[in-house]
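Novice: got a predicted structure here, sequence first:
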Amino acid sequence: MTITQLSYVLAVAENQNFTKAAEKCFVTQPTLSMQIQKLEDQLDILIFDRSKKPIELTDVGRKIVTQARNIVNESYRIQDIVDQQKGFIGGEFKLGIIPTVMPTLLPMFLKNFIKKHPKVKLKIEELTTEEIMARIKDGHLDAAIAATPLEDESIKERVLYFEPFVSYIPKSHRLYKNKTIDVSDLDVDDMLLLEDGHCFRDGVINLCKAFKNQTDETFQLESGSIETLIRLSNEGLGMTLLPYLHTLEINEKEKENLRYFNEPSPAREVSLIYHKSELKMQIIEALQDVISGVVRGAIAFQNVKIISPLPK
């Protein structure tokens, strides 16, 4: 049994096709098939049910894939040990970022990170928290930036910053004349929200539910982007809540519609998350160092109350 054979098994399990798996592994399809067949013969079991289209794992095959993923990940740790000993920070690094963080945070740190660590080849994807969790567990992401805490034993979290919620209130709204906002002032009946699947939406719902017995059924107008929420609010269709970093990007006229919460300000916790196997830690630590450095100067709030992103 070899690491190469186990890597081939993982590729077929992911792609459910021998030809596609061979392409991903940069080998010919007969070579990949032969190595998997040798492993099955050695173990005297079938890992894949080849009669199914697409190919499926057998019951024992699913257990083998779980263990194979652990073994392959641990084998990568040897290279990590060597890289850390040499002080090398480089190679491919796959990073996921949630949609409500990507447009504001990425421009703040990416140029600095590339300049400081030119040997790291970042591959960045915008993904929902659910997609991020699945890909980290499957080994398809090295790390991600998401709202936490996520309360998952297989995921480790390193807090980067706390980002307050800020009210965006149009002139026609009942709260526009208020200089500051209290959480108890919120009413989901006149609030615009992101579509289901966004953890920021879940945070807003949790914030409202903490003070009023309201359910998701009262939400009538939802959108896929924060920019659209701002435009809808400008049309007098309701107020919305924005992550603080988004408020730095809006124009001066729109800033007149911003209202901050009374302290402690409700806020989300944004963290760098990664698998508990702690692979590529030298790159993770380099990311944390750069991001924390640039955000420290942008967010000055101290007295905050963290709102959970988990659906309740």
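Specialist: Arrived safely. Residues are numbered from 1 along each chain as shown.
Novice: alpha carbons only for contacts and neighbour counts from here, please
Specialist: OK.
Novice: name the SS class of residue 164, please.
Specialist: Judged by DSSP: H, G, I helix; E, B strand; the rest coil, the three-state class of residue 164 is strand.
Novice: list the contacts for residue 266?
Specialist: 164, 165, 207, 304, 305, 306, 307 (C-alpha atoms under 8 Å, 6 or more residues apart in numbering).
Novice: got TSV for those, with neighbour count and secondary structure too?
Specialist: Shown next, in TSV, are the contacts of residue 266 (neighbours: other C-alpha atoms under 10 Å; DSSP: H, G, I helix; E, B strand; the rest coil):
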residue	neighbour count	secondary structure
164	27	strand
165	28	strand
207	21	helix
304	19	strand
305	15	strand
306	19	strand
307	24	coil
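Novice: farthest pair within these?
Specialist: The distance between the two most remote of the contacts of residue 266 (C-alpha to C-alpha) is 13.0 Å, for 207 and 304.
Novice: is it true that residue 150 touches residue 309?
Specialist: Yes. The pair residue 150 and residue 309 passes the contact test of C-alpha atoms under 8 Å, sitting 7.5 Å apart.
Novice: between those two, who's got more neighbours?
Specialist: For residue 150 versus residue 309, neighbours defined as other C-alpha atoms under 10 Å are more numerous around residue 309 (24 against 16).
Novice: give the contact list for that one.
Specialist: Counting by C-alpha under 8 Å, 6+ apart, residue 309 touches 147, 148, 149, 150, 199, 200, 202, 203, 206, 268.
Novice: burial measure for the closest residue to residue 298 other than its chain neighbours, as a count.
Specialist: Closest residue to residue 298 in three dimensions, ignoring its sequence neighbours and counting by C-alpha to C-alpha, 6 or more residues apart in numbering: residue 245, at 7.9 Å. Per other C-alpha under 10 Å, the neighbour tally for residue 245 reads 20.
Novice: please apply the same query to residue 184.
Specialist: That count, for residue 184 with other C-alpha under 10 Å as the rule, works out to 12.
Novice: ok, and here's another one to check against it:
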Amino acid sequence: MTITQLKYTLAVAEYKNFTVAAEHCFVTQPTLSMQIQKLEDELDAKIFNRSKKPIELTPVGTRIVEQAKVIVDESNRIMDIVHQQKGYIGGEFKLGIIPTIMPTLLPMFLKNFTKSYPKVQLIIEELTTEEIVRKLMDGHIDAAIAATPLENEAIKERVLYYEPFVGLIPEGHRLFKNEKLEIEEIELEDILLLEDGHCFKDNVLNLCRANKKDTKKHFQLESGSFDTLIKLSKDGLGMTLLPYLNTLDLNEKDKTYLREFVSPPPAREVSLIYHKSQLKMQLIEALKSTIDGVIRGAIAFSDVEIISPLQKA
């Protein structure tokens, strides 16, 4: 039994297809199949039911895969232990970032980080919060940047910054002439929202729930990007709320539509998160230090009201 065989087994269990698993393991399909067959012969047990489409785990295969995850994860941590002991900042580091943070924060720190830590192979993936939590738990990513708190005991959260909400109010809207926005003035039925799956939508929904507004409306205008929401709002189809960093690159005309909230403004908490058993702490500290260095010049807000991204009933 080898670690490689266990890794191949985990890949087939994940992708439910030998060919796809082989592609992700960067080996030929016959090589992967042969190694898994050797493992099954050694164990005298069938791990996969190959007659099913997609391939399914047998009952004993399910238990084997659970244990294989533990073994492979622990084997991967051996090099992390050595790097941690030496204070070495290098190697592969997989980072997930939610879609509403990726476009604004990544350009701010990526160049500085890669220049400061050239030995780090940073692999970045855009993921929803749900995908991030799952991949952190499975060990498929090392850390992530997401809106918090997540209230997951297995995940550590290191706050990077608090990002206020800013209203974008089109001409002719009832709030356009207001210099500042009050939370009590916001009506959910009047807001253009992101599509389901974006935690910033949940932030906005929770803001309005906290305001005791009726949230049981049918929203006909939802989009997957802030750029679309801005265009729809400017066309007079409603107001929208944006994270502060998304307002910095707007042109001067569009900035005339922006309205900040009275103090303390509603805000989202953005954190660097990782599994509590994570050993690549020297990399996490390096990443946090780099982001801290660039974000201070962009966001100076501290007196804010944190709105949770967790969905509420």
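Specialist: That came through fine. This structure is a prediction, so every number in the text was calculated from the model and none was measured.
Novice: picking up where we left off before, in JSON lines, list the contacts of residue 266 of the first structure along with distance to residue 11 of the first structure.
Specialist: Conversion of these to JSON lines gives the following (distance: C-alpha to C-alpha, whole Å):
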{"residue": "164", "distance to residue 11 of the first structure": "42"}
{"residue": "165", "distance to residue 11 of the first structure": "42"}
{"residue": "207", "distance to residue 11 of the first structure": "42"}
{"residue": "304", "distance to residue 11 of the first structure": "45"}
{"residue": "305", "distance to residue 11 of the first structure": "43"}
{"residue": "306", "distance to residue 11 of the first structure": "40"}
{"residue": "307", "distance to residue 11 of the first structure": "39"}
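Novice: which of those residues are conserved in the second structure?
Specialist: Retained contacts for the contacts of residue 266 of the first structure in the second structure, judged by both residues aligned by TM-score structural alignment, their matches' C-alpha atoms under 8 Å, are 164, 165, 207, 304, 305, 306, 307.
Novice: kindly check the end-to-end length of stretch 206-213 of the first structure for me.
Specialist: For stretch 206-213 of the first structure, the first-to-last residue distance is 11 Å (C-alpha to C-alpha, to the nearest Å).
Novice: only the buried residues of it, if you could.
Specialist: 206, 207, 208, 209 (16 or more other C-alpha atoms under 10 Å).
Novice: just the ones of these in helices?
Specialist: Counting by DSSP state H, those place 206, 207, 208, 209 in helices.
Novice: list the contacts of stretch 164-183 of the second structure.
Specialist: In contact with stretch 164-183 of the second structure (C-alpha under 8 Å, 6+ apart) are residues 207, 211, 230, 233-236, 238-244, 247, 257-262, 265-268, 301, 304.
Novice: assign residue 240 of the second structure to helix, strand or coil.
Specialist: With three-state DSSP as the basis, residue 240 of the second structure sits in strand.
Novice: so what's it up against?
Specialist: Applying C-alpha under 8 Å, 6+ apart to residue 240 of the second structure gives the contacts 167, 168, 169, 191, 192, 193, 229, 230, 233.
Novice: keep only those of those that are in helices.
Specialist: Using DSSP H, those in helices are 229, 230, 233.
Novice: can you tell me the closest non-neighbouring residue to the last one?
Specialist: Counting by C-alpha to C-alpha, 6+ apart, the nearest residue to residue 233 of the second structure once its immediate chain neighbours are dropped is residue 239, at 5.4 Å.
Novice: count of neighbours near the one you found?
Specialist: Neighbour count of residue 239 of the second structure, defined by other C-alpha under 10 Å: 29.
Novice: in contact with it: list those residues for me.
Specialist: Counting by C-alpha under 8 Å, 6+ apart, residue 239 of the second structure has contacts 167, 168, 169, 170, 173, 190, 191, 192, 233.
Novice: what about the fourth one, how many residues nearby?
Specialist: Read that as residue 170 of the second structure. Other residues lying near residue 170 of the second structure total 25 when counted by other C-alpha under 10 Å.
Novice: same thing with the third one?
Specialist: Other residues near residue 169 of the second structure number 27, with proximity taken as other C-alpha under 10 Å.
Novice: so how far is residue 219 of the first structure from residue 311 of the first structure?
Specialist: With C-alpha to C-alpha as the criterion, residue 311 of the first structure and residue 219 of the first structure are 15 Å apart.
Novice: buried subset of the contacts of stretch 164-183 of the second structure?
Specialist: 207, 230, 233-234, 238-244, 247, 257-261, 265-268, 304.
Novice: just to check, residue 229 of the second structure is in contact with residue 236?
Specialist: No. The pair residue 229 of the second structure and residue 236 does not pass the contact test of C-alpha under 8 Å, sitting 10.9 Å apart.
Novice: list the contacts for residue 307 of the first structure?
Specialist: Shown in contact with residue 307 of the first structure (C-alpha under 8 Å, 6+ apart): 203, 206, 207, 266, 267, 268, 269.
Novice: which residue in the second structure lines up with it?
Specialist: For residue 307 of the first structure, the aligned position in the second structure is residue 307, judged by TM-score structural alignment.
Novice: endpoints of stretch 187-206 of the second structure, how far apart?
Specialist: End-to-end distance for stretch 187-206 of the second structure: 12 Å, by C-alpha to C-alpha.
Novice: which residues are contacting it?
Specialist: Residues contacting stretch 187-206 of the second structure (C-alpha under 8 Å, 6+ apart): 99-100, 128-129, 147, 208, 213-215, 217, 219, 221-226, 229, 232-233, 237-241, 268, 307-312.
Novice: buried stuff in that stretch?
Specialist: If you call a residue buried by 16+ other C-alpha under 10 Å, then stretch 187-206 of the second structure has these buried ones: 188-189, 191-195, 198-206.
Novice: just the strands in the second structure please.
Specialist: 48-49, 56-57, 91-97, 120-126, 143-148, 155-168, 191-194, 222-223, 239-243, 258-260, 266-275, 305-306 (DSSP state E).
Novice: among these, which comes closest to residue 81 of the second structure?
Specialist: Closest to residue 81 of the second structure of the strands of the second structure, according to C-alpha to C-alpha: strand 91-97, at 12.5 Å.
Novice: between the closest one and strand 143-148, how big is the angle?
Specialist: Interaxial angle, strand 91-97 of the second structure versus strand 143-148 (axes from the mean of the first three to the mean of the last three C-alpha atoms, to 10 degrees): 20 degrees.
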